[in-house]
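Participant: Model the following, please.
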Amino acid sequence: MSAQTRIAVSELRLYLREPAAVAATLGLPLLIMVSFGLIVTPGDDPIYTYFPGLAISFSLAILSLNLLPTILAGYREKGILRRLHTTPVHPSKVLIGQLLVSSAVAVAMAVVVVAAGRIIGYPLPGQPLGFVLAFVLGALSLFSVGLLVAAIAPTARIATAIGMLLFFVNMFTGGVFTPREALPGFLNRIGDFMPLGATMQAVRDSWDGHFPQLPHLVVLATITVVFGLASARLFRWE
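Facilitator: This is a model prediction of the structure:
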């Protein structure tokens, strides 16, 4: 087993030992689908795509804006990354391990949401390729934002504070707390340029049988590249 694989497995074990993290990223999306499925009968109205979009977007936001930056900033604060510089294992392997675990959890969450929705009575995403593209770009864009927070936050507490601020701003403007149909037009326009808002709408479009709108995909790809490059340039190991 390679050093990278061992670190990824170790990070996965640490994640599984945190019941709150597992509940927020896997249990809560399932609870959202089941609870709304019991209350509201799925139908043809586009508002019904809000519920799977909510479950997926909420979990991705928790993973990328709360867990990822707090963990990595905590490793730096505790000197773990600095100490790895004295070993043959480069500290970047910890970062890669965290990304691998976060990506695996995100995929597992998406499978849970799709499967639960199908059991409850929701149709499968009407545009499968569009759904996969929206999910992958959405996850990458949000992870890149989380990595930038981890790159600039000197402590885990500050990373948590910044992540929570970004979390609530994205949730409010992105049509996650409240469906886009109930938001004023100016908030929808702002949400179109936010990673969570673009992800939410792209997932909803693909679930409803439409290919995600190009502007949303361009926004997600641009955020991934810009924030990803910025985090790579600014990330401090000490």
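Participant: make it CA atoms for all contacts and neighbour counts henceforth
Facilitator: OK.
Participant: Go through the longest helix along the chain and flag the buried ones.
Facilitator: Scanning the chain for the longest helix, with DSSP state H as the assignment, gives helix 92-120. Buried positions in helix 92-120, judged by neighbour count with 16 or more other C-alpha atoms under 10 Å: 93-95, 97-103, 105-107, 109-110, 112-117, 120.
Participant: next up, for comparison:
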Amino acid sequence: MSATVALFRNEARMLARTPGVLVWFTLPLLAAVVIAAIPAARNPNPGFGGLSVSQAYTPTLTMFAISMTGLVLLPQMLGDYRELGFLRRLRTTPASAANLLTAFLALMVLLCVGAALFIAVVPLFFGAGGAERPFSYAGAVLVSTAAFLAMGTVLSAVISSPKAASGIGTALAATQWFASGMWFPRAMFPEWLTIVSDLMPGGAATRLMSDAAFGTAPGAAEGWIASPVTRVAVCVAWTVVGVAVAIRTFTWE
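Facilitator: The predicted model follows:
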């Protein structure tokens, strides 16, 4: 445990010294502030089922932060450690590679949860509505985080080059941003696209967080795909498959 804590502190210090990563990570946080600061974005909007723009985009921006952490930051850093031989050398010390992986994933989870908390709380300071069911929302954030961290671990496992893994992760994250409705409102999706999006981790995670915080919003397909249980199952399925693939393919050298 002491080795894991020491590695966690070291990882946090190294992350703080990586300005490029921090710039990407702060984008959704700044976006949450900007949106909440716009008076019109704080008013109920019929196009978002009576939610304000600030409320409607809270799950989307949270998913953006989580996907950047899981699909870009995680494979980049893990790949760098493996490419530089750090994981191999770590085996000769009292701390094991498992200690490092535990500390590293704990830091990733902390980043995701911290970003989600910031994005959810910022609108309250501007008088915009926040999550109506914060505890349900917190659970949805954790389920979503697990799915994206599992996917990021798969990228770092099957792609040897950290730059390639990070680049592919960015491209994959972009598809999840579309599925979440970041660029085009999900309420305007045709039914077939809504179904496809709800089966993707980005769409399922965003809808899960939105439903957990505010109840069912427009843009949901009818039938089994519209059930919150289905969205939890989709996130869990991506997590389980990702962990299984990573365990079978990940190498420390």
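Participant: one step back: what's the matching range in the second structure for the longest helix of the first structure?
Facilitator: Under TM-score structural alignment, helix 92-120 of the first structure corresponds to residues 98-126 of the second structure.
Participant: Contacts for stretch 171-182 of the first structure, please.
Facilitator: 47, 50, 53-54, 57-58, 183, 187-188, 190-192, 194, 196-198, 200 (C-alpha atoms under 8 Å, 6 or more residues apart in numbering).
Participant: which residues in the second structure does that stretch match up with?
Facilitator: Going by TM-score structural alignment, stretch 171-182 of the first structure sits over residues 177-188 in the second structure.
Participant: what distance separates the start and the end of that stretch?
Facilitator: Counting by C-alpha to C-alpha, to the nearest Å, you get 15 Å between the two ends of stretch 177-188 of the second structure.
Participant: can you check stretch 176-187 of the first structure too?
Facilitator: First-to-last residue span, stretch 176-187 of the first structure, C-alpha to C-alpha: 12 Å.
Participant: ditto for stretch 147-160 of the first structure
Facilitator: The first residue of stretch 147-160 of the first structure is 12 Å away from its last residue (C-alpha to C-alpha).
Participant: Relative to Ile38 of the second structure, how far out is Ala131 of the second structure?
Facilitator: Going from Ala131 of the second structure to Ile38 of the second structure by C-alpha to C-alpha gives 18 Å.
Participant: The two: which has the busier surroundings?
Facilitator: More neighbours surround Ala131 than the other of Ala131 of the second structure and Ile38, with 23 against 14 (other C-alpha atoms under 10 Å).
Participant: Can you tell me the closest non-neighbouring residue to that one?
Facilitator: In space, and not counting its chain neighbours, Ala131 of the second structure is closest to Ala213: 4.7 Å by C-alpha to C-alpha, 6 or more residues apart in numbering.
Participant: Quick one: map that neighbour onto the first structure.
Facilitator: Alignment note (TM-score structural alignment): Ala213 of the second structure maps to Trp207 of the first structure.
Participant: Ala73 of the first structure -> the second structure?
Facilitator: Alignment note (TM-score structural alignment): Ala73 of the first structure maps to Gly79 of the second structure.
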